[in-house]
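# Got a sequence here, can you build the structure:
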Amino acid sequence: MASQIVLMASDLDKRFAQNISLPPYENLVEVELLDPHPNTRGWFYILITEPEPANKMKSSTRYVHYDSTHDLIETDTNTIGFSSKNPFLADRLQWFLGDDKGFSEDVIDTMKIRHEGKLFHFLPFERTHGDYSSKLVAVKEGPVRIIRRTANKIRIVLGVGSPAVYIDQIIYRNTFVMDIIVDVPFRIGAVFPDLTAVPTIEAWSGQTHP
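The predicted structure is shown next:
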């Protein structure tokens, strides 16, 4: 299984000076990252150890925190929660307003998703979040990001549901990404040409981004 390195760009730092005492060179990997716009660069280091290093060698910094009881994710910029009925939909979002004010009121009225296309090239097809059945199947929590996976089915015709549609929500301290994974034994374009999926979030009237 391939390994993946996840870090915040803000954690990149200057290159170690040559006279600094470091672990043996064969156990240390230096990585330089270059951003051509605006031509900045930074470094981070990977220490390879066996067995796993003691906790005192690990950073205590955590950018994201997961509350499994309430299916809630909190960072220093926002708090986001999810629907118990359709857990692929966010139903709570609060912005952090500062140490003196804490978090804002919930700004989400509702999150929706709409699919449109044609079934077998001629039958109009339209489905919304109300046509979904959904359940949370996995959460992977780390100090930099949290990944929530839901397994979902969409009502197609005559009560027949789709194969499982997996939705991965990847949450960083200030970024939210949603990946949709569909694994079917046929080419989707042959059955649903021009199929679109449009998620939207509606805010409560009068609520604004801080």
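# Please count neighbours and contacts with C-alpha atoms only from this point.
Noted.
# Now do the same contact list for M178.
167-170 (Cα atoms under 8 Å, 6 or more residues apart in numbering).
# Same list (the residues you listed) but as JSON lines, adding distance to M111 and neighbour count.
Formatted as JSON lines, those follow (distance: Cα to Cα, whole Å; neighbours: other Cα atoms under 10 Å):
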{"residue": "I167", "distance to M111": "15", "neighbour count": "21"}
{"residue": "D168", "distance to M111": "16", "neighbour count": "20"}
{"residue": "Q169", "distance to M111": "14", "neighbour count": "20"}
{"residue": "I170", "distance to M111": "17", "neighbour count": "17"}
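# ok, the residues you listed vs Y45, which is closest?
If you rank the contacts of M178 by distance to Y45 using Cα to Cα, I170 comes first, at 24.4 Å.
# how about this one, so we can line them up?
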Amino acid sequence: MTKLNDLAKIELIAFTAFAVIAFIFTAGAAVNEHISIPNHVYYNRYWINLLSSYAITCLCYFLMVFYVNVEVKVKERQTSNGVIFICILIYLCWIAGLINEYFAMLLAVKMMAVFINSNKDREKLTIAQEALMLFSLYLFLSAITNILSYHVVIRSILGILVPVAILHYLYAVHVLLPELEKTTRTGLKFSGRTLLNGALTYLPVALLILVSN
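Modelled structure (predicted):
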């Protein structure tokens, strides 16, 4: 397990306390509503869903502290895909409604803080660092659009197209480009492969959004 310094311990305790207090207030409001409204019935698995939501949020935060915070600083070897997988996990939990808007913003700030802390040497960004930075910006903006109740089209774009674009960019820059640099006509091949991958990726996603709306 990662050894935490005093500041990290205080941060972890503060987040855990905040999550527990938020859960208590949410549960208290639900109980009060149940008592004050005649014939009130909780929807199916309400308490399990509520507890799972807070547990998953805490798990995502702990992964940021104990795994991502260390893995994203690795420079001597190729960074594993674990950081990207965790970013995707947080994204999936967010669009599934398992993380609420305010905790999503808190996670986004934590992700950005981890990125900034890992980039103190100003070296070339790794794929893990770029993924962390881009997904933190996406998560923060997406949470804000939900809080402000933006139009469903904007939220659909942020919910599906932007994350796909992020993954497409990471693949193009950190996987495809280094692979094609070893060949001739790198620019032409890179442009062609990028356009082809983009067409195969975005057209089905765009059609899915249009059909769902």
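# Mind checking how well the two chains overlap by TM-score?
After superposition, the two chains reach a TM-score (TM-score structural alignment, normalised by the length of structure 1) of 0.22; 84 aligned residues with a Cα RMSD of 6.0 Å.
# The closest residue in space to L170 of structure 2 that isn't next to it in sequence and S136 of structure 2, how far apart?
In space, and not counting its chain neighbours, L170 of structure 2 is closest to I127: 6.6 Å by Cα to Cα, 6 or more residues apart in numbering. Distance from I127 of structure 2 to S136 of structure 2, counting by Cα to Cα, to the nearest Å: 14 Å.
# what's the burial count for the nearest residue to A131 of structure 2 once chain neighbours are set aside?
Once flanking residues are discounted, A131 of structure 2 sits nearest to I84: 6.2 Å by Cα to Cα, 6+ apart. Residues lying near I84 of structure 2 (other Cα atoms under 10 Å) number 21.
# I'd say I84 of structure 2 and A128 touch.
Yes: assessed by Cα atoms under 8 Å, I84 of structure 2 is found in contact with A128 at 6.2 Å.
# Same list (the contacts of M178 of structure 1) but as TSV, adding distance to T79 of structure 1 and secondary structure.
Formatted as TSV, the contacts of M178 of structure 1 follow (distance: Cα to Cα, whole Å; DSSP: H, G, I helix; E, B strand; the rest coil):
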residue	distance to T79 of structure 1	secondary structure
I167	20	strand
D168	18	strand
Q169	14	strand
I170	14	strand
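# Tell me the one among those residues nearest to T150 of structure 1.
Closest to T150 of structure 1, out of all of these and judged by Cα to Cα, is I167, at 5.4 Å.
# Specify which member of the contacts of M178 of structure 1 is nearest to K135 of structure 1.
Relative to K135 of structure 1, the closest of these is I167; by Cα to Cα it sits at 10.3 Å.
# Against F44 of structure 1, how distant is the closest one?
From I167 of structure 1 to F44 of structure 1 the distance is 31 Å (Cα to Cα).
# now V165 of structure 1
Applying Cα to Cα, the value for V165 of structure 1 to F44 of structure 1 is 37 Å.
# just Q169 of structure 1 next, same as before
Distance, Q169 of structure 1 to F44 of structure 1, by Cα to Cα: 27 Å.
# ok so, going back, can you tell me the helix or strand for the residue nearest to A131 of structure 2?
helix 82-95 (DSSP states H and E).
# and that helix, which residues are buried?
83-84, 86-88, 90-91, 93-94 (16 or more other Cα atoms under 10 Å).
# Let's have those residues in CSV, adding distance to E101 of structure 2.
As requested, the buried residues of helix 82-95 of structure 2 are exported to CSV (distance: Cα to Cα, whole Å):
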residue, distance to E101 of structure 2
V83, 22
I84, 21
I86, 18
C87, 16
I88, 17
I90, 12
Y91, 12
C93, 11
W94, 8
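# among those residues, which two are most distant?
Maximum pairwise distance in the buried residues of helix 82-95 of structure 2, criterion Cα to Cα, is 16.6 Å, between V83 and W94.
# related to what we said a few turns ago, what's the angle from the following helix or strand past the helix holding I84 of structure 2 to helix 82-95?
Moving toward the C-terminus from helix 82-95 of structure 2, the next helix or strand (DSSP H and E) is helix 101-118. Helix 101-118 of structure 2 runs at 160 degrees relative to helix 82-95, counting by axes from the mean of the first three to the mean of the last three Cα atoms, to 10 degrees.
# Which strands or helices does helix 101-118 of structure 2 pack on?
Applying 3 or more Cα pairs under 8 Å, 6 or more residues apart in numbering; DSSP states H and E, we find helix 101-118 of structure 2 packed against helix 127-147.
# Check which helices and strands the helix it packs on sits against.
Secondary-structure packing of helix 127-147 of structure 2 (3+ Cα pairs under 8 Å, 6+ apart): helix 82-95, helix 101-118, helix 152-156, helix 162-171.
# Now render these as JSON lines, adding distance to L196 of structure 2.
Listed next are these as JSON lines, based on distance: least, Cα to Cα, whole Å:
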{"stretch": "helix 82-95", "distance to L196 of structure 2": "23"}
{"stretch": "helix 101-118", "distance to L196 of structure 2": "31"}
{"stretch": "helix 152-156", "distance to L196 of structure 2": "23"}
{"stretch": "helix 162-171", "distance to L196 of structure 2": "11"}
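# Quick one: closest of those to L207 of structure 2.
Here helix 152-156 is closest among those (Cα to Cα), at 12.0 Å.
# what about the closest one, distance to the chain center?
Its chain's C-alpha centre and that of helix 152-156 of structure 2 lie 18 Å apart, by Cα atoms, centre = their mean, to the nearest Å.
# List the buried residues for that helix?
Residues of helix 152-156 of structure 2 classed as buried: 155-156 (neighbour count, 16+ other Cα under 10 Å).
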